[in-house]
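**Student:** Okay, sequence plus prediction incoming.
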Amino acid sequence: MALTGSRILVVEDDSVTQMRHQGYFQQAGYQVTAVSNGAQMRAAMAEQEFDLVLLDVNLPDEDGLQLTRELRSESAVGIILVTGRSDSVDKIVGLEMGADDYVTKPVEMRELLVRVKNLLWRISLAQRPANEMPMGNELYFAGWTLNLGNRHLCREGVDVRLTTAEFELLAAFARYPQQVLARERLLNLVSHRVDAPDDRTIDVLVRRLRGKMEKGEGLPKLFVTVHGEGYLFGTTVTS
């Protein structure tokens, strides 16, 4: 599960923290490149592909949250935000921008390693060729097809790219259609995403799914808010 050899880009302006992260993950068997700012990050990503980015929110030249949005708009690379900010609002904004996970300093390196391993494993599953996936693993609803094996979502032949968190939440909804699911239950059905996940984590992911699956002519409303209780996936699902 370690997926040793995976390429990690550390974006961190503090030289001590940068060296610690680089050395720690190199010892764990990963290929690690370390840079200090947004400009160097873009240059590194133009030279080679990375599997995961450890991104400091507080960079000297650019806001790490805006860099997260930029990264997510261009690729499906794994993103873990690392920051000294402890405000839960910043965590929610980080998820809104498309981050997969969020940890606060001081970082426990063993915990960060586990988070990196888990995210890389989920990304590797999503990238496996379709012919390696078990058959009969597709769900159909409201014109959409969701393949639980290769994590592809499509409608009328058009693929919709989902982050790992978005896929996991959509799969949870599709497994329990037309049932009211409390936010707490949805949190339990989705992989642990941040230091202290709360109800707003689910709200953020639902908004992201709505933006991809409900915004457009002819697209049905799927995610129904049940005030005071949670959400309901308002369609039938077949397999």
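**Tutor:** That came in fine, so what should we check first?
**Student:** going forward, measure contacts and count neighbours with C-alpha atoms only.
**Tutor:** Fine.
**Student:** Next SSE downstream of the helix or strand in which residue 166 is found?
**Tutor:** Under the criterion of DSSP states H and E, residue 166 resides in helix 164-175. Heading C-terminal from helix 164-175, the first helix or strand you meet, by DSSP H and E, is strand 180-182.
**Student:** Which secondary structure state is assigned to residue 113?
**Tutor:** Classification of residue 113 using DSSP: H, G, I helix; E, B strand; the rest coil returns helix.
**Student:** One more to weigh against that first structure:
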Amino acid sequence: MKRADQVLIVDDDGEIRQLLSVYLEGAGYQAHVAAGGEQMWQVLASTPVDLIILDLMLPGEDGLELCRQLRARRDIPVIMLTARGTLVDRIVGLEVGADDYLPKPFDPRELLARIKVIIRRARSFPEKHEADRIATIHFNGWQLDTRARQMRSPQGVTLSLGSSDYLVLRALLDHPQRTLSRDFLLATVFGKESLPFDRAIDVCISRLRQQLGDNPRIPNLIRTIRNGGYLLNADVAYQA
């Protein structure tokens, strides 16, 4: 019999821990709970956790610090929860390694949908020790050579990429079928917060669409998500 996916809920609010654990177990998951970092590490020492739901506002070491520590030690997907839903919080949470971000209050059905997607994505992605050896990424008939930073079209034509265009494309390929905000891409690629009229990411997206033959008026491969950002609409495969 296939084991149930193991989800660890780290939140100092006992009511939230109880409600989420009951809801997730009703959906077929095995739920574990922790009130803070110390209990989280105790659970991880004895349980093969598949995903962590991590509250940002924890006493002692907060969720951001715990997420940094997790990324240094483990390769477990993290969904960050917080009552602070500001743009800066979302960007910082994603930058320290969270796979997704959900502000409180939230609909448990939305959280469940995100858990399913992230666990499925994590299992399709190479293990961390293999990631640095990825030489080629395949998507929509294209091949990206990560060492030469060149793309090869389905017709066999090789195209070179500028540094910023490559980094934007790589971010999209690392998070397929997921909306990435302009602010997150700007911080990831250029290491800065966005300004009201900063169109650097939009320019990169425009160049990528042109090279990939993605109709800029009705793009299908790199989609514009209204009030969200950009999404890579393709299955992705990795080759060492």
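**Tutor:** Ah, there it is. Please read these numbers as outputs of a predicted model, since none were measured by experiment.
**Student:** quick one on the thing from earlier: which parts of the helix holding residue 166 of the first structure count as buried, going by neighbours?
**Tutor:** For helix 164-175 of the first structure, burial by neighbour count (16 or more other Cα atoms under 10 Å) applies to 164-174.
**Student:** Repeat that for stretch 43-51 of the second structure.
**Tutor:** Buried, per 16+ other Cα under 10 Å, within stretch 43-51 of the second structure: 43, 49-51.
**Student:** From the residues you listed, which land in strands?
**Tutor:** residue 51 (DSSP state E).
**Student:** Show the contacting residues for the residue positioned nearest the centre of the second structure.
**Tutor:** What sits nearest the mean C-alpha location of the second structure, by Cα atoms, centre = their mean, is residue 99, with 3.4 Å. Neighbouring residues of residue 99 of the second structure by Cα atoms under 8 Å, 6 or more residues apart in numbering: 77-80, 118.
**Student:** which of those residues lies closest to residue 132 of the second structure?
**Tutor:** residue 77 (18.1 Å; Cα to Cα).
**Student:** Map that closest one across to the first structure for me.
**Tutor:** Aligned counterpart of residue 77 of the second structure in the first structure: residue 78 (TM-score structural alignment).
**Student:** Could you pull out the strands in the first structure for me?
**Tutor:** Under DSSP E, the first structure gives strands at 7-11, 31-35, 52-56, 78-83, 101-104, 138-141, 144-147, 152-155, 158-160, 180-182, 223-226, 230-233.
**Student:** okay if I get these as JSON lines plus distance to residue 125 of the first structure?
**Tutor:** Shown next, in JSON lines, are these (distance: least, Cα to Cα, whole Å):
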{"stretch": "strand 7-11", "distance to residue 125 of the first structure": "16"}
{"stretch": "strand 31-35", "distance to residue 125 of the first structure": "20"}
{"stretch": "strand 52-56", "distance to residue 125 of the first structure": "14"}
{"stretch": "strand 78-83", "distance to residue 125 of the first structure": "13"}
{"stretch": "strand 101-104", "distance to residue 125 of the first structure": "17"}
{"stretch": "strand 138-141", "distance to residue 125 of the first structure": "15"}
{"stretch": "strand 144-147", "distance to residue 125 of the first structure": "12"}
{"stretch": "strand 152-155", "distance to residue 125 of the first structure": "11"}
{"stretch": "strand 158-160", "distance to residue 125 of the first structure": "17"}
{"stretch": "strand 180-182", "distance to residue 125 of the first structure": "26"}
{"stretch": "strand 223-226", "distance to residue 125 of the first structure": "26"}
{"stretch": "strand 230-233", "distance to residue 125 of the first structure": "25"}
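**Student:** and of those strands, who's closest to residue 72 of the first structure?
**Tutor:** Among the strands of the first structure, strand 78-83 sits nearest to residue 72 of the first structure (Cα to Cα), with 8.4 Å.
**Student:** Not counting its own residues, what contacts the closest one?
**Tutor:** So strand 78-83 of the first structure is contacted by 51-58, 68, 94, 98-105, 116, 119-120, 123 (Cα under 8 Å, 6+ apart).
**Student:** So among those residues, which ones count as buried?
**Tutor:** 51-58, 68, 94, 98-104, 116, 119-120, 123.
**Student:** excluding its backbone neighbours, what's nearest residue 12 of the second structure?
**Tutor:** Once flanking residues are discounted, residue 12 of the second structure sits nearest to residue 35: 4.4 Å by Cα to Cα, 6 or more residues apart in numbering.
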